[in-house]
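[1] Need the 3D shape of this:
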Amino acid sequence: MRFKRLFFDSSFESIKLSDKRIILGILIGLSTAFALYGFMYLLRDTFRLLTFSFGYLPNILSEFERNTFNWFFAALAFVFGNSITMSIIFSGHTYGFGKRNYKKRRIINNQTALNSVFAYWFAKVSYVIAFVSMGMADLNFLPEISIPLILLVLVLYLETWKTQSLYLGKGKFKWMLLHFLLLFILSFALSKVHFVNYKELDAIQLKYNPQIDFPNSNFSNTSNYDRFVNATLVRDNPNVILFNSYENKLDQAYLDFLDFKLSRSYRFQYLSARLLADADTEMKQIVAVRKQVLKGSINNIIYATLNKDQHSKRFIFPGLKVKIYDQQVFEAKTFSPIRLNLDSLDLEKNYKPKDTIKIRIANGFILNGRQIPTDMLMKEIAKYINQKTIFEYSYPGNAKYQNYITLLSSHLNALKTVRDKNRRVELEWNDENFTFKNKKQFAKDQARLYDEFPFRVTEKIDYD
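    Coordinates of the predicted model:
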């Protein structure tokens, strides 16, 4: 039954469309789709490139990931552009021969709702979650969301099919199928359009952030609170050192470290130079970089080590952080939930030891003339850690960086083991006040442990 006259007329009369308005709508729809695709493409790569400035590793998208994201952007852009086209074609005068044209109004309202709801969802959800995930995280989440991406595009497009069925007459399914195929082909064609030379950008980022064969370590004392500048040793050019987006000669690198220090407003003693080098790098090159760090008035150095967790390699930086004075090495300040007064460590460069434990890196590790297996190194070092003793590392200039890291990590691990064994106060948490119960007692006990079991090392390198 159809309501007429005083009630809503549900019958659909034929719609006469203007050729000029059809052409205008198609041109504006295509332009809108192209602009939206370009905006989403550039926004994705902007987020991706922004992560480099925070000291992270390059986020290089694979061809499959890039092509999939590009098609998703292009398909969404064409759905939105198609909606704009239909709104323009059916907009304008909605009266025909003294009678309201309800079909036109329904079509326009459908497209307006699709545009607004789509834009709202895209701004609220996609920009916050999808773009950040696509551009800033290199987790391989694409296999899990590939089907939802396709379904999202399909559902949005089916909304336009519902509207098309209102004005297409006989053979409408044929025209709807042709329309679907056309948008499908156009979306793939548009996804091949690149607004930036991403291959060149990726090559530049990989040049200044090359893949490093980091040394292994069984210890790490770095935290996300460390403030550092990355300094990368070039495998094929020992006279060049890479920074985040440029390179410099090794003998002039101190200027870059000094510039990094002077450009930071927070306390200088917390700034570090983070050294990235291959495990088979010779120690004479490591020492050369360390001299440049000291010349640049930075005393903290972080030896970057291997992160075995591939999913967190861009966000967590394991390493060994120490304080250096010329050929002397001391314990660096690290983040702690309890503020400890460790400024006295700066004075230990004038420390006069009563006993020296000599460890030589040469075809293994030699401690006081005895060959020590690698797996026993930590246990042997722990025996000699006390307030009156200093350790002396010695190695030839061609010693491997991996061996030095093994020795240093074993020493730091032994230090932690000895302190944990001699701890008298355990830190306790108060659930009601959301604070620690015994902060003062714990801090006092930690200060005692740092004093009784210090980390003191002097180094000697043979260049012959």
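
[2] From now on I want contacts and neighbour counts done on CA atoms only, so please keep to that.
    Will do.

[3] which residues in the stretch 101-250 of the chain form strands?
    227-233, 240-242, 247-249 (DSSP state E, counting those that start in this stretch).

[4] can you check the stretch 251-400 of the chain too?
    Along the stretch 251-400 of the chain, the stretches classed as strands by DSSP E, counting those that start in this stretch are 271-276, 300-304, 319-325, 328-331, 355-361, 365-367, 370-372, 389-396.

[5] tell me which residues of the fifth one are tucked away?
    In this case it means strand 355-361. By neighbour count on 16 or more other Cα atoms under 10 Å, the buried set for strand 355-361 is 358, 359, 360, 361.

[6] The structure of the following sequence is requested for comparison with the preceding one:
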Amino acid sequence: MKFNRLFYDDHLSLRNLSKKKVILSIFIGLLSALVIYSFSYVLRETMRVMSFELALYPNIINEADRGFYNLFFAGLSIILGNSIAVSFLFSQPQDLMSSRSPKRKRILNEQIFLNFNFAYWFGKLGLLFGAFSMCCMSFPFSSIPKYVALLLVIVLYLESFKTLGRVLKKKKWKFILIHTLLLFLLSFGISKIDVITYKAIDEIALEANPIVDLPNSFFYQERHERYYPTVTFKVLQNDQNKIIIRNELNEEIQINNIHSEINRVRNSFYREELIDFLEVKVSVDKNIELYYIKQIEAQFYTSGQYSITYNVYNEDDSTRNFKLNGFSKKITPDVIQFRPKDKSFDPPLVPAIQYYASFKDTLNVYVEKVIMIDDMIVPKEFLIKKFKNQFGQDRAVNFIISNETSYQDYIITLSAYFKAIHELREKEQTVFDEYRSSKAYYDEQKKLRDKYPIRTIESYNK
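    Sure thing, here's the model as predicted:
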């Protein structure tokens, strides 16, 4: 039995609410939801743009993930806007002689607690993830985080109905069903609003720092912090299938200008003794013909650059945008055969370094889509085992390429050979040093390299 008194009335009827206040509450709720959604959208895009300067490649969000991001933020915005609307709807001026309803007070307290506490918690968590995603690691939106995000929206919505459901009484579930459907439709509609023209931002970012479709690889070297100078070239294809070379300044250069580019980088060193330690890295689209890449390597060789680092695809989703994997290879004199016939196209050869590649026999490897080793077709998954079985201390591996050889085919085959040799070395390794600086580690590695040397030559099968 309930008692209605002058200063206490536990009864709360929705029919007593004025239509004007209901309409005004809906308007305030929708306006608040749009403001919250717009703020979240702009903040996300701001962090994404800020990451362009810190990451290897611009963080381009695909349409499926962007749609889910927008729907998630729209859902949160609608629920928070709904909470603001409910708070305004059940708020009223109080004077000393007016009756007070505990239910009304609990509803208001719940909505205020919901808004401020959730916004505070979610803001801290969002800024933490945003800061890490700008500089250190990515957080892929896989299936599990999507389920967590969906659960968060559901729990937040139900939390806003704890006391409000008692007021609705018999029609509670019907009202919740209609209200949920309405909020979902509003969330879906708001999620289609692009506050910022992100496609224009993406186009500018990709023009300034194009993403290269790097090849997959069986092997990559752990890169330890070094203070040697490096220079990186990007080789990719545009929409017209034209091959483009870009330097570190994102300037498009011609293949016959590589010699000048190398000299420009060398002349920029303030310490002359570091010139010989210049490391040249290439990020190459995996679908480009290998013959063209070998022409570029010939330009490196004629410029006095005798080693190259191939950047390869990073399989780790969380570090892919911040860490480049790759492995280094010596550029041998065999690459000269790939120079164009027009000698005026190339700079004059510099005095070559001594190349000690003594061997007694060769292992012929035909590198195309179908890889053949000594006239036997070898599936790619068996390449490492095949190279181990065919290893000889006085044997060189002759990679025979043709006009049909793609850069991906070459990297897969070459990395399988490198992986096989390193596994043979690791099998007999006894000294381990995290920093690779002790004399014992250095001496053992030298013996292992002498026992299991990497010897490669290359031939062009026209």
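
[7] Quantify their similarity with the TM-score.
    Aligned and superposed, the two chains score 0.66 in TM-score terms (TM-score structural alignment, normalised by the length of structure 2); 423 aligned residues with a Cα RMSD of 5.4 Å.

[8] Tell me which of the strands of the stretch 251-400 of structure 1 sits nearest to residue 223 of structure 1.
    The closest of these to residue 223 of structure 1 is strand 319-325. By Cα to Cα, the value is 9.0 Å.

[9] mean shift between the closest one and structure 2?
    Here strand 319-325 of structure 1, set against structure 2 after superposition, deviates by a mean of 4.2 Å using mean Cα distance after the TM-score superposition for structure 1.

[10] now the helices for the stretch 201-350 of structure 2?
    Secondary structure of the stretch 201-350 of structure 2, counting by DSSP state H, counting those that start in this stretch: helices at 258-267, 290-302.

[11] Which residue lies nearest the spatial centre of structure 2?
    For structure 2, the residue nearest the mean C-alpha position is residue 321 (3.6 Å; Cα atoms, centre = their mean).

[12] Would you mind confirming that that residue makes contact with residue 55?
    Yes. The pair residue 321 of structure 2 / residue 55 is scored as a contact, 5.8 Å apart, by Cα atoms under 8 Å.

[13] re earlier: contacts only, for the residue nearest to the centre of structure 2.
    The contact partners of residue 321 of structure 2, by Cα atoms under 8 Å, 6 or more residues apart in numbering, come to 55, 56, 57, 59, 137, 138.

[14] Now tabulate these in TSV and tack on distance to residue 65 of structure 2 and neighbour count.
    Formatted as TSV, the contacts of residue 321 of structure 2 follow (distance: Cα to Cα, whole Å; neighbours: other Cα atoms under 10 Å):
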residue	distance to residue 65 of structure 2	neighbour count
55	19	19
56	20	17
57	18	19
59	12	20
137	17	19
138	14	19
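
[15] sorry, back to before: need the strands of the stretch 101-250 of structure 1 in JSON lines (columns: distance to residue 128 of structure 1 and mean neighbour count).
    Formatted as JSON lines, the strands of the stretch 101-250 of structure 1 follow (distance: least, Cα to Cα, whole Å; neighbours: other Cα atoms under 10 Å):
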{"stretch": "strand 227-233", "distance to residue 128 of structure 1": "27", "mean neighbour count": "21"}
{"stretch": "strand 240-242", "distance to residue 128 of structure 1": "33", "mean neighbour count": "21"}
{"stretch": "strand 247-249", "distance to residue 128 of structure 1": "34", "mean neighbour count": "15"}
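
[16] Of those, which is nearest residue 212 of structure 1?
    Taking the strands of the stretch 101-250 of structure 1 one by one with Cα to Cα, strand 227-233 is closest: 8.7 Å.

[17] If you count contacts, what does that closest one end up packed against?
    Contacts defined by 3 or more Cα pairs under 8 Å, 6 or more residues apart in numbering; DSSP states H and E place strand 227-233 of structure 1 against strand 240-242, strand 271-276.
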